[in-house]
Each structure stands twice: as structure tokens, then as C-alpha cells.
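S.K.: Output the structure for:
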Amino acid sequence: MNAATQAQDLAQPATNAGHFDVLIVGAGISGVGSAYHMKTQCPTKSYVVLECKESFGGTWHTHRYPGVRSDSDLYTFGYRFKPWMGKPIATAEEILSYMGEVIEENDLGQHIRYRHQITGAAWSTADNQWTVSATRLDTGERLRFTTNFLWMCQGYYNHDQGYLPEWPGMQDYQGQLIHAQTWPEDLKVEGKRVVVIGSGATAATVVPGLARLGAQVTMLQRSPTFFVSGRNSNDLANELRRLEIDPMWIHTIIRKKVLMDGAIFDRRSREEPDRVRNELLAGVRAQLGDDFPIEPHFTPRYRPWQQRVAFIPDGDMFEEIRKGNATVVTDEIDHFTADGIALKSGETLQADIVVAATGFRLSVLGEIPFSIDGQPLDFAQSVTYRGMMFTGVPNMAWVFGYFRASWTLRTDMVADFVCRLLNHMDEVGAQRVVPRLRPQEQDMPLGNWIEGDNFNPGYLMRDLHLLPKSGNTREWQHTQDYWGEKDEFPAIDLRDEVFDYNFRKP
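M.R.: Here you go, the predicted structure:
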């Protein structure tokens, strides 16, 4: 939707849906957490959460493939304010139950409006507010909200459509081709030959899930992923529970322990990548046995943590490979045939079903058309302030979590900052805040949102040009450094000249 179309959309008859101090976009893990912080840290402010789906959960609501589970431990992926009581790696159902408890226990449901599809957001400097247009998907009614502050919590990828490469001959394939992200509920796989294209966390979940349902599964990968396997249990947490320690204490202790272990692993991956690589491969060899060809199937070309290291709880994928229920093929697709996939090596994989576990389509701020005073807003022309605000964009924050640590860690930290900012604006009488480069930073070298040498999964590299730019100092970057940011965020000086405020007239 271009600026003219958006202006036309805003001019269409619509029901006034009310004015709110804060409008939160999305009722996934970020939106629900941010709503909690609004209630507890800004109790006098009005807020609404708009969600286009029929229920909360985001990823955990939309992803329905067999075995769908977290790829981060729930002691850190869970919220800091609500103890996690289950196994470290949780199923989608368990995560949804946890989120549902947060909503019920804090009476957040009254603030969430489901099936509300946002169609545009326009900022007016004259009014110091955003006008957000939306459509109720169940009735088709057009609505218009106004808000002082937009809190973007919709995630970073398109929930309705995954990334599906165009391979030659796809139209010739007579079997069923599906993307893992849009799994058909009635798909029958027992006794079927299933090829899963991909090698990341989704593939590592789908493969054992399908094998347990009776499919004969082949994981077809162009290049391998690093895997680490372990028991889906936390002995320290179990012992503390046996001692009847307060659940909140247990949650805090285990959270810090997991985070510290992760930070050590991250540091070692950068400082001694060869040693870490050998340790990871030794772990795979221990799971599969010395006779299994680790090369080329489990020897990635990149160093550890340039892409996510996928955790295999209880070694379930390796177990299915050992049993012969799943196999791994490392090759490239030449073309699809009527009954399978022809590989560049000359081998052909016959398949009744092909599952593309080929990643996400990046979605920058929900692909919502934004404008400021009638001019279309291109976020790629802005510079990010700490990965959560953007130069030239008033009264807006975005939750974009960590790649190497749990997403939700940043949800909590950004929420603390936003609530502190909102309360500060009330205290000083400010209606508007816009991040701006300081005078000495006007000629600062700019780069990509994140450098490819740091983290380079395909979904990010494909659409990196759509994301805001970064600068050459930590303030103007999404650093991926939880241990630094956990101390830096609370210390942000809201009176710094980075924050350009517009004050109410006396």
C-alpha cells in the first residue's frame, strides 16, 4: 500500500474505536509480556492490544507441524516475572498454556482485541498521535484507533507464509508439497515417504515428529547445521523443587545459570571456534556412533553461532536416525520430478510428501504501511537506536529479540525502557519523542542491522536491506549482547540529546 492508497484508506468511512495512551501490535510472546508491563509499570495509562489471529500466542498459535516446540529453554524464554515449572524445552501447547495463565492471572484479556488486521498507521505532528486503521476480520468492519504511542510486538517474520524457494519442475510434482509453517491439520503421514527440505531447528523438530507418526523420513539439506543434544531436564531446578524452594527463586536462579552458561558458550564460539566445533561434532558422533558418516551430514561450513545452534532434546532426532526411521542426505536440488526430487549428484529421492522447512519470510514491522505527516515511512532509511527505536520516527518502539539468546529476554528489557520513557514523558510534560543522531554523529558510518560475519541465517540475509541501518557505536546497534544490555538499558539517560522531545504548551 503506497502513501496515496493509505491516505485513501484513512479517508474511508470507519468506526471510531477509541483513543488509547498506548497501542500494542500483536498478542504473541512479546505483546502479552509488554501488556503485563504496561499494567504493572504504567497502571494509570490506557492501552489496547490488536491481534489479527483469533487467539494469542503468535508463533505458538500459528505453527502446527508435528512436535512443534521451543528451541530455547523456557527458563529464559519464559517471562522473568512468572516462574516456569515444566521441562526446559516445551511444546507449543505448554507455552500457550503458560501464556494463557499470564493473561488470566493479570486480567489482560480485556485489553486484547482479536481478529483485528491493521491496514495502516499514520503519524500527525499537529496532533502528536498515531491514527491506526484496522479491519475486523470476522465482520469486515473498518475501525480507526488513535494512540499516543505505538509499541510494535508483532515479531519479525510473516506468520501467514514461509519462505519457499522456486525449484525447477515444482509444477511437475504429483505429490503433496507443503511448507512447515502452514501445516495442514488433516495431513496423513503414516506409511508415507516424506522428504523434509532443510536443516535448522524446524527440520530437526519435524523429522522426529513425522517418524513417530509412522512416516519414512529423509532430511534433505544443502548444508548442515550445528546440533547439540542433551536431556530435556534441569537437575538443579529439580533438586531445588525437591527442597521446596520458592518457585520464583528457582526461576531466577536457573535463569541466571542458563544465561551464564550460554554466554560462556557464545564467547568460546568466537574465541576458540575450532575447539567448540570439535566438541559439537563429538556430541553428534556420540549420539550416532562411529560408523555414521558425520562428514558431510553434520559438519557445517560456518563457525559455531554464526547461525543458531539447534538443541535436540533427549536426542530424539538422532534416535530416529539410529532406528532407521529417518535418514540424512546432503546434496542440492536439481529439479522436482513427478514422484520426487532429482539431486545434483544424480540421485533421486522418491517422495509422497515434500515438506519445506526452508525458513521465514522477514516481515519488517508487520509490513504495515506507515506514514509521517502524509509522507511514506521507509524504515530502511532510518538508523536504529539500540534495536528498538528509529531515527525520525516519533513515539514508537519495536521489540526485536536476541538471536543467540531467548527472544523474551529483550521483551522484558524493552518493556522496562518503554514504561520508564512513558512515565518520564508524563513527568516532564512531553507529548512526543523522536530519536535523533547527535550533531557529532551525523557523518557516522552506517552498516546493516547486523553484520553477516556476526550472524547470517538465510531468512535474515535475504531481506537485510529492508531493516533499519546500524551505526558504529553500541547505542546505534542491535548488539545481541544480553550481558551488556541488561546493565546498559536501565542506565539509559532519558534526558540525553538523543531523545528529541516536544513539550506541551503551558
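
S.K.: from here on, contacts and neighbour counts on C-alpha atoms
M.R.: Will do.

S.K.: In contact with the residue lying closest to Ser406 once chain neighbours are set aside: list those residues for me.
M.R.: Leaving aside its sequence neighbours, Ser406 sits nearest to Phe77 (Cα to Cα, 6 or more residues apart in numbering; 4.9 Å). Phe77 is in contact with Ser406, Trp407, Thr408, Leu409, counting by Cα atoms under 8 Å, 6 or more residues apart in numbering.

S.K.: Equivalent analysis for Arg212, please.
M.R.: Contacts of Arg212 by Cα under 8 Å, 6+ apart: none found.

S.K.: run the last query once more with 10 Å
M.R.: Arg212 makes contact with Pro66, Gly67, Glu190, Val206, Asp316, Glu320, Asn325 under the criterion Cα atoms under 10 Å, 6 or more residues apart in numbering.

S.K.: here's the other one to compare against:
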Amino acid sequence: MTLQRDVDVLIVGAGLSGINMAYRIQEACPELTYAIVERRDRIGGTWDLFRYPGVRSDSDFFTLAFPFRPWRGKDAIVDGDQILEYLEDTAREAGIDRHIAFGRRVDSADWSSVDARWSVEASGPDGPETWSARFVVTCTGYYDYDSPYDPGFAGVEDFDGTLVHPQFWPEGLDHSGKRVVVIGSGATAVTIVPAMAETAEHVTMLQRTPSYLLAQPKGDPIADVVRKIAPPTVAHHVVRTKNMLLQWALFQACQRAPKAMRSLLLKGVAHGTGSAEIAEQHFNPPYDPWDQRLCVTPQGDIFAAIKAGRASVTTARIDRFVPEGVRLEDGTVLPADIVVTATGLSIKILGGAKVSVDGEPRDPAESFAYHGTMLTGLPNLAFCVGYINLSWTMRSDLTSRLVARVLRRLVDSGASSVVPEFTGSGPTTPLMDMQSGYLQRGAHLMPRATDAYPWSFRQNFLVDSWSTNRADLDDGLVWTAPDRAEARA
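M.R.: Modelled structure (predicted):
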């Protein structure tokens, strides 16, 4: 591919969000040139990074898939390799793959008010590169690919076994017949435990604080019926809408009737594991449902592994690692040949790129987020993050369509730049305001939000979509015409 390093739009990241963004931009603004720079050597982002056993979607794929390309697979909960294949097929069919430059990490970006363009510095396979773009969109998610959260366990160097983090899973790791301890209780741990338990001697999930778990069928019988009577695109939208409403209703029920939902979730665990004692002791968090992300277990696979004795759960605090395994604060030692530290993520905004305006550094944490898409003080720049309580793509597509609208207006109006200007008031919160550990640890890095649009990010698809899709592009955005830019220069 011949690289064009001077483009109208530069997209950073070729995962779910990047492919989504490219599709919406070329759909709404076919006359614009664009490129995608991707630090890895393959499309997929998160789904190419994670290689741990059992890696899969934590949301049904009818809502995680793009609304413009129907999911035709059999299952609703989909394995990681199927997601990668879907993304690659989507990029190829839409011609997006021809615009991707792999092996490029964006290090910094500087906006020139005189030129009304971004100068983006990247590390490429042959050394430093400079990309020039009228508009930049970062589709890098919100966590650090290089440095996951490290709790700093004492004695790690004393452990005689194999220590693994899910973010850096070693190729060819054989856990057959081994004793495995998985530290953590989030979606990653809940996925790894039943997958490793299939061949391991035993797998122990060691958690400090429990999570809520919900068993969900891997397939979707209603989808099977709808697909038989409706064309693929219609069927996909019907099932996607149905599943979105169910997810939204579950979240609202947890928020409005937490005691009743706690009881229902615990009954589900007791039924799956065959033990009300296990449910009460190990799956009964001290917080309300959906104060942190609720984990899905397809077909109740982790419950089945526990019931069969192939896996177990220990809720306790770690004292230190010892040669034979992990010692708890009460002195108990959990023997292990392999320890998996599924201890969480670290937040990284804009992929860690340093941004500046006319050479002056800008901190995203000091900005306000316009519809969760653009940042005050940063002209012609957008970012894309997904939902925490719903499928990622449901939010990223809202963002992609809003960016496409902004670009369309830039083209049609002849404006040279657009930048959010904060018009809100009242108390502010981090952009993603939930009690999950990684979000609390990274709250100081996030842009700010309020409880009123266009500065709100509510984790509520129905409300967000109504507001975002109908956003007044003169409310909170300042547009600069070329003559004004020249006069200022």
C-alpha cells in the first residue's frame, strides 16, 4: 500500500471503534480522504490483544456487531476468533482495509491554528513518521495495552510456578493437569476459570471482592425464529433492538430495585452451583447490582465447573506469594503450578498520545467531553469509547455518526475548525463514573462530564441516542470560518 500521509481524517486504531468510524465517515463524506494508523499488525484491537483461554464477547454479538453489517453466526455469545474474522470481513467488504497502515504507534499530535491542521508524530516500522490531518479521531479505547494494573503482590519472585497476566498470554502455555489459581473476579477471570478447568487438575478463583454473575444462553432462540421469516438485515435489527432493550431493562431494574435483583441473581448462582451457601459466601458483593459491571457466564459454564468440582472459589485477601503458591492472610496456602493475575486494567486516554495546541500541551483530564465525543480546547479532534453497561458498539456507533455529522458540516460550511466550548454548570464527574476498580483508579485521568447534555455521558442508550442523534451542532460547538482563522493568524 502506498501511504498517503496527508489526509483529511486520521483515525487512530483499527479495532471495533476504528472500523465503525471509518465506515460512517466514508458513508457520510465519501469525498474525504482518510487513513487508519494501527499500532498492531492486525485488525481487531482488544480482540487481537487478548489470547487467553476462552476469550469471548461479554455481550451478545447482535448488539456488539455493527448495525450496518448483520451478524449471521449461530451463537449470540461469540468467541474471540469469530469476532476477529467478522471485523476483518467487514473491513474488507467495505474497502476499509485498504486505508490501514499497521505497525504505527501515535506518540503525539499538535494542532496548528495557522494551518488548521494536526501534525501527528508516530513510530512506524521504519522509524519516525509525520502525518498531517485536518481532523483526528482516536479509537484506542480507554485502557493501557502495555501496562495492566499491578497490585504489587509481595513475594512474586519467590513463586516456583508460572505467573501469567491475561493481557500477555504466552503462546503454547500448557495447563493440562496443572493446579491453577486465577486472581480476580471480573469478566476476564469468569471467562478463564471454566476454560482452564476443562483440562486442569483444578482451578481456584481467588477473589478479594465478589462480582455479580448472570448465566445467559450462548444462543438466541428468538433470533433463530426471526431469521427464518425475515431478511438478514431486518432480522439483525429486530434482534439487536430486542437485546438492547433487554440489556437496558436489566440495568434499570438493578438501579431501581437493587434488593430484588440481588436476590434473583443469588438464586441463579445457587441454582447453577447447586449450593445456596456458595452463592451467599462467594457471589454476594457488598455493593448493589450494576454499581460495577455485571459479568455474563454463557450457559452458566463457571457454575457448572464449580458444581462438578473442577473449579472452586476462595474469597480472601492475599498475604504474599510463596514458592508453592499463594499464601492468604489467615495463613492458608493455595498450591499452584500456574497463577493468573486477572487483576484488572489501567486507564489510558487518547491511547497515551501527548496532545498540544500551537505547541502548548493540553491535558484531556482538564477538558469537558461534548456528547462523550469531542473535548473542549482541542479543535477538530474526537475520541471514541463504548458503554460499560451495554455493548461497546452501541455507544461507538452513536459517536461515529456524530463525528460524521460534524465532518459533513465542516465540508458543507467551508469552516476550517470546530471546537467544543463548555457551557454547562453544576457538579461534574469523571466521564465514566462507576465503582469498578479500574475506573476509580483512573478517574483523575478522564475528561469531565455533567448531568446535562451536551456535556453528559449517561450510560443510557435510549437517552443518549435521542440526545446525540439530534444534537444541535451550534450548542456547545464553536465553528471557525477560514477568513477568521487567517485574520487570527
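
S.K.: TM-score for the pair, please.
M.R.: In this superposition the chains share a TM-score of 0.96, using TM-score structural alignment, normalised by the length of structure 2; 482 aligned residues with a Cα RMSD of 1.5 Å.

S.K.: coming back round to it: can you name the two of the contacts of Arg212 of structure 1 that are farthest apart?
M.R.: Glu190 and Asp316 (18.3 Å; Cα to Cα).

S.K.: circling back to that earlier point, so which of the contacts of Phe77 of structure 1 is the most crowded?
M.R.: Within the contacts of Phe77 of structure 1, neighbour counts (other Cα atoms under 10 Å) peak at Thr408, which reaches 23 neighbours.

S.K.: Under the alignment, what does it map to in structure 2?
M.R.: Counting by TM-score structural alignment, Thr408 of structure 1 lines up with Thr393 in structure 2.

S.K.: so what's its match closest to, chain neighbours aside?
M.R.: Leu64 (5.2 Å).

S.K.: what does that neighbour align to in structure 1?
M.R.: Checking TM-score structural alignment: Leu64 of structure 2 goes with Phe77.

S.K.: Tell me where the stretch 1-150 of structure 2 has strands.
M.R.: Remark: strands assigned in the stretch 1-150 of structure 2 by DSSP state E, counting those that start in this stretch are 6-12, 34-38, 100-102, 105-112, 117-124, 127-138.

S.K.: Name the residues of the fifth one that are buried.
M.R.: Residues of strand 117-124 of structure 2 classed as buried by neighbour count (16 or more other Cα atoms under 10 Å): Arg117, Trp118, Ser119, Val120, Glu121, Ala122, Ser123, Gly124.

S.K.: which one among the residues you listed gets closest to Asp483 of structure 2?
M.R.: Of all the buried residues of strand 117-124 of structure 2, Arg117 has the smallest distance to Asp483 of structure 2: 15.2 Å, by Cα to Cα.

S.K.: what residues are up against the spatially closest residue to Pro247 of structure 1 that is not a sequence neighbour?
M.R.: Using Cα to Cα, 6+ apart and skipping the chain neighbours, the partner closest in space to Pro247 of structure 1 is Pro83 (6.2 Å). Residues near Pro83 of structure 1 by Cα under 10 Å, 6+ apart: Leu74, Tyr75, Tyr98, Asp246, Pro247, Met248, Trp249, Ile250, His251, Thr252, Arg255.

S.K.: what's the answer for Arg420 of structure 1, then?
M.R.: Applying Cα under 10 Å, 6+ apart, the residues contacting Arg420 of structure 1 are Gln41, Cys42, Val414, Asp426, Pro490, Ile492, Leu494.

S.K.: again, but for Glu329 of structure 2
M.R.: Ala316, Arg317, Ile318, Asp319, Arg320 are the contacts of Glu329 of structure 2 under Cα under 10 Å, 6+ apart.

S.K.: 8 Å instead?
M.R.: Glu329 of structure 2 touches Ala316, Arg317, Ile318, Asp319, counting by Cα under 8 Å, 6+ apart.

S.K.: Can you tell me which of the contacts of Arg212 of structure 1 carry over to structure 2?
M.R.: For those, the contacts that persist in structure 2 are Glu190, Glu320, Asn325, with contact defined as both residues aligned by TM-score structural alignment, their matches' Cα atoms under 10 Å.
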